[in-house]
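Student: Turn this into a structure:
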Amino acid sequence: MLQSMTGFGSARLDTDQYSISVEIRSLNSKSMDMSVRLPRFLSDKEYEIRNLVQKALVRGKVSVTVDYVKNKAQKAKSTINKELLNTYYRELNEAADVVGGAKNDLFRLALHMPDVLLQDQVEEVNGEAEWEHVLPLVQAALKNIICFRNDEGKALSAEIMSYIDKIRILLAEIDKHDPVRIEQIRNRIRNHMNELVSAEHFDENRLEQEMIYYIEKLDIAEEKVRLINHLHYFTETVYLPEPTGKKLGFISQEIGREINTIGSKANDSVIQHHVVEMKEELEKIKEQINNIL
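Tutor: Have a look, this model is predicted:
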């Protein structure tokens, strides 16, 4: 079954001390184009994360984000040096008495004097210990994005197969009309033969060459057979378990080649109309294949 390159997966862990979240997003790309954003304490794990994502997602424009946030209780706290605050306040009060200044803002001034407010040290994060929690989250996010891609792939499969079925229907219409076209060609050949036979200088070689021209240049039997075979092969490939996006791209090129040849050899307005519709369906297929893994 097809798998889309578009997807999103996330996982989260909340504890009393911190919250960890992992998000993985992917879009279509011809190769693996990955960006990874990590907390500083996990910077040495980037290579391992890249390997995990590469193996799981294979191809696409992928962004991986790991966020680590400490809870409020774990953030740095401020403590007041009360003894120093009292000293500053008393000195400011005495200075106000000396100069006759206002005393209504002395507490705020004392509170912001040097070394009155002290910041507690935040405990350093242990990268190796936290990696034991981050790794399962990365694996869970990968599992979720793969499920997302699979669901998108199912929708893409149904859409693409509807286009293939439309090409089959149009090919059946061409096959139905082909006897009429062949009869028209026979009539043209008969008219040419009558003209040649009635001519004063009848040239048997010219007649033979003209017959060969019509047979080789206007017969589309082989192209019809090859086209139906390509359509069968395309359908089989869609339901293979491994990634088949590139293979389907190659098959669609072969389908297009046969459609173009039928159009150029048919020399018939009805068939040309069907060929244009087939090309339109094939373009829709090619657009969707760009997003298939």
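
Student: Only C-alpha atoms from now on, for both contacts and neighbour counts.
Tutor: Noted.

Student: V22 touches S10, doesn't it?
Tutor: Yes: taking contacts as Cα atoms under 8 Å, V22 lies within contact range of S10: 5.4 Å.

Student: which one's the longest helix in this structure?
Tutor: helix 127-198 (DSSP state H).

Student: Tell me which helix or strand comes right after that one.
Tutor: Remark: after helix 127-198, the chain's next helix or strand is helix 204-218, criterion DSSP states H and E.

Student: Summarise which helices and strands that following helix is packed against.
Tutor: Based on contacts counted as 3 or more Cα pairs under 8 Å, 6 or more residues apart in numbering; DSSP states H and E, the elements that helix 204-218 packs against are helix 127-198, helix 245-266.

Student: Please produce JSON lines containing the ones you listed, extended by distance to I49 and mean neighbour count.
Tutor: Formatted as JSON lines, the helices and strands packed on helix 204-218 follow (distance: least, Cα to Cα, whole Å; neighbours: other Cα atoms under 10 Å):
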{"stretch": "helix 127-198", "distance to I49": "8", "mean neighbour count": "16"}
{"stretch": "helix 245-266", "distance to I49": "25", "mean neighbour count": "18"}
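
Student: Mind putting those helices into TSV with distance to V225?
Tutor: As requested, the helices and strands packed on helix 204-218 are exported to TSV (distance: least, Cα to Cα, whole Å):
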stretch	distance to V225
helix 127-198	10
helix 245-266	9
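
Student: ok, back up a step: higher neighbour count, V22 and S10?
Tutor: Neighbours around V22 and S10, counted as other Cα atoms under 10 Å, are more numerous at V22. The numbers are 25 against 21.

Student: Using the three-state scheme, assign that one.
Tutor: Reducing the assignment at V22 to three states with DSSP: H, G, I helix; E, B strand; the rest coil gives strand.

Student: Tell me how far it lies from L196.
Tutor: 81 Å (Cα to Cα, to the nearest Å).

Student: Check I228 too.
Tutor: 39 Å.

Student: Please apply the same query to N93.
Tutor: Using Cα to Cα, we find N93 at a distance of 128 Å from L196.

Student: and what of A129?
Tutor: 94 Å.

Student: Ok, V238 next?
Tutor: Shown here: V238 relative to L196, a distance of 54 Å by Cα to Cα.

Student: Let's see this one next, to set against the first:
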Amino acid sequence: MVKSMTGYGRAQQMLGGRDITVEIKSVNHRFFEFSARVPRAYGYLEERLKSYVQGQISRGKVEVGVTILTVEGQNAVVEANRELAGAYVDALRKIGEEAGLKDDLTLSTLTRFSDIFTVRREAEDEEEIWAAVRTVADEAVNRFVAMRAAEGERLRADLLGRLESIGRGVALVKEQSPRTVEAYRERLAAKIREVLADRQIDETRIVTEAAIFADRVAVDEETVRLESHLVQFREILGSDYPIGRKLDFLVQEINREANTIGSKAQDVAVAQVVVDIKSDVEKIREQIQNIE
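Tutor: Have a look, this model is predicted:
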């Protein structure tokens, strides 16, 4: 399956009293490059996320963002300073006695003194946090991969169309090349007749010169290799493993054969076909830069 290196996926879930969001996106890159944005308290997640994502993606510049919001009160322990509370009670009663006031102290009275209470968060279990983040990351990555696959399918369809166009061009070159040699032989014979006028023409010399020309402009080997490369290209497009680098190498070989054919071209029609082939090759080169 052809996969694009460009993709995006996002997922959000409430797990274990935590609102967790994972966002993943990627763009083109020759190799695998990873960066993550995680809350400072959860910095240990970065390496785990990198290993996890690298198991799903082989190439591309990948950015992962994680937010973790803990529901109020979760993992919190409230401790009371009993000695301080007792001191407040004693002080209030003493003031009441001295002022002749009724003793109406209640528990709610003490809640006004915030320094009596200390809120402390319990240490969080890293494995539990990672399990929750991994669950959300699975969903985000699935959406991310689905987007890359959809874009990859569009790239595949475009590339197959380009390959068909190049194939038609190669067929035209193969058809036109023999005509080029024959046209050269006729031009050579006409020129010799013009120069020699009424004298006898050495047909053997014309045949020899035509044979030398035919050898010089022969593109049989190049067209055979080019057709072979096109077959390989199609086979690779049907593979399940990452194919971007292989296609990059193969398109260089296709371009090399096209250049050789162009350098041998002695015919305007063949030269134009080569220009069209190279145009398709360049468009293919641009497209495969976005393939994993």
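
Student: Name the residues contacting each of V22 and S10 of structure 1.
Tutor: 137, 141 (Cα atoms under 8 Å, 6 or more residues apart in numbering).

Student: Out of the helices and strands packed on helix 204-218 of structure 1, flag the one nearest H232 of structure 1.
Tutor: Proximity to H232 of structure 1 (Cα to Cα) singles out helix 127-198 among those, at 9.4 Å.

Student: L218 of structure 1 - how many residues pack around it?
Tutor: One way to gauge burial is a neighbour count; for L218 of structure 1, by other Cα under 10 Å, it gives 18.

Student: cool, S269 of structure 1 as well?
Tutor: S269 of structure 1 is flanked by 11 other residues according to other Cα under 10 Å.

Student: Look up how far E281 of structure 1 lies from it.
Tutor: S269 of structure 1 sits at a distance of 19 Å from E281 of structure 1 (criterion: Cα to Cα).

Student: Equivalent analysis for D151 of structure 1, please.
Tutor: Distance of D151 of structure 1 to E281 of structure 1, computed by Cα to Cα: 23 Å.

Student: again with N267 of structure 1
Tutor: 21 Å.

Student: And the two? Which one has more around it.
Tutor: E281 (18 against 14).

Student: so who does the more buried one touch?
Tutor: For E281 of structure 1, the set of contacting residues under the criterion of Cα under 8 Å, 6+ apart consists of 163-164, 166-167.

Student: So which of the residues you listed is the closest to H177 of structure 1?
Tutor: Comparing these against H177 of structure 1 with Cα to Cα places I167 closest, at 15.2 Å.

Student: Hmm, the closest one is touching M278, no?
Tutor: Yes: using Cα under 8 Å, I167 of structure 1 is in contact with M278, at 5.4 Å.

Student: overlap in contacts of the two?
Tutor: None of the residues lies in contact with both I167 of structure 1 and M278 under the rule Cα under 8 Å, 6+ apart.

Student: coming back round to it: tell me which of the helices and strands packed on helix 204-218 of structure 1 sits nearest to R108 of structure 1.
Tutor: Scanning those with Cα to Cα as the criterion, the closest one proves to be helix 127-198, at 40.5 Å.

Student: and the helix or strand K278 of structure 2 falls within, how far from structure 1 on average?
Tutor: With secondary structure defined by DSSP H and E, K278 of structure 2 is part of helix 268-288. Relative to structure 1, and after both are superposed, helix 268-288 of structure 2 has an average distance of 0.8 Å to its aligned residues, where the measure is mean Cα distance after the TM-score superposition for structure 1.

Student: In structure 1, what range does that helix match?
Tutor: Matched against structure 1 by TM-score structural alignment, helix 268-288 of structure 2 falls on residues 269-289.

Student: What residues sit buried inside that stretch?
Tutor: Neighbour-count burial for stretch 269-289 of structure 1, counted by 16 or more other Cα atoms under 10 Å, picks out 271-272, 274-275, 278-279, 281-282, 285, 289.

Student: Centre of the chain to it, how far?
Tutor: 24 Å (Cα atoms, centre = their mean, to the nearest Å).

Student: got it, and stretch 23-34 of structure 1?
Tutor: Worked out by Cα atoms, centre = their mean, stretch 23-34 of structure 1 lies 6 Å from the chain centre.

Student: okay, how far is it across that stretch, tip to tip?
Tutor: From its first residue to its last, stretch 23-34 of structure 1 covers 13 Å (Cα to Cα).

Student: what residues does it touch?
Tutor: By Cα under 8 Å, 6+ apart, the residues outside stretch 23-34 of structure 1 that reach it are 5-11, 50, 54, 58-66, 141-142, 145, 290-292.

Student: give me that answer again for 6 Å
Tutor: Under the contact criterion Cα atoms under 6 Å, 6 or more residues apart in numbering, stretch 23-34 of structure 1 has outside partners 5-10, 59-65, 291.

Student: now, which of those residues sits nearest L42 of structure 1?
Tutor: The closest of these to L42 of structure 1 turns out to be T65 (Cα to Cα; 11.6 Å).

Student: What's the match for the closest one in structure 2?
Tutor: Structural correspondence for T65 of structure 1 with respect to structure 2 (TM-score structural alignment): G65.
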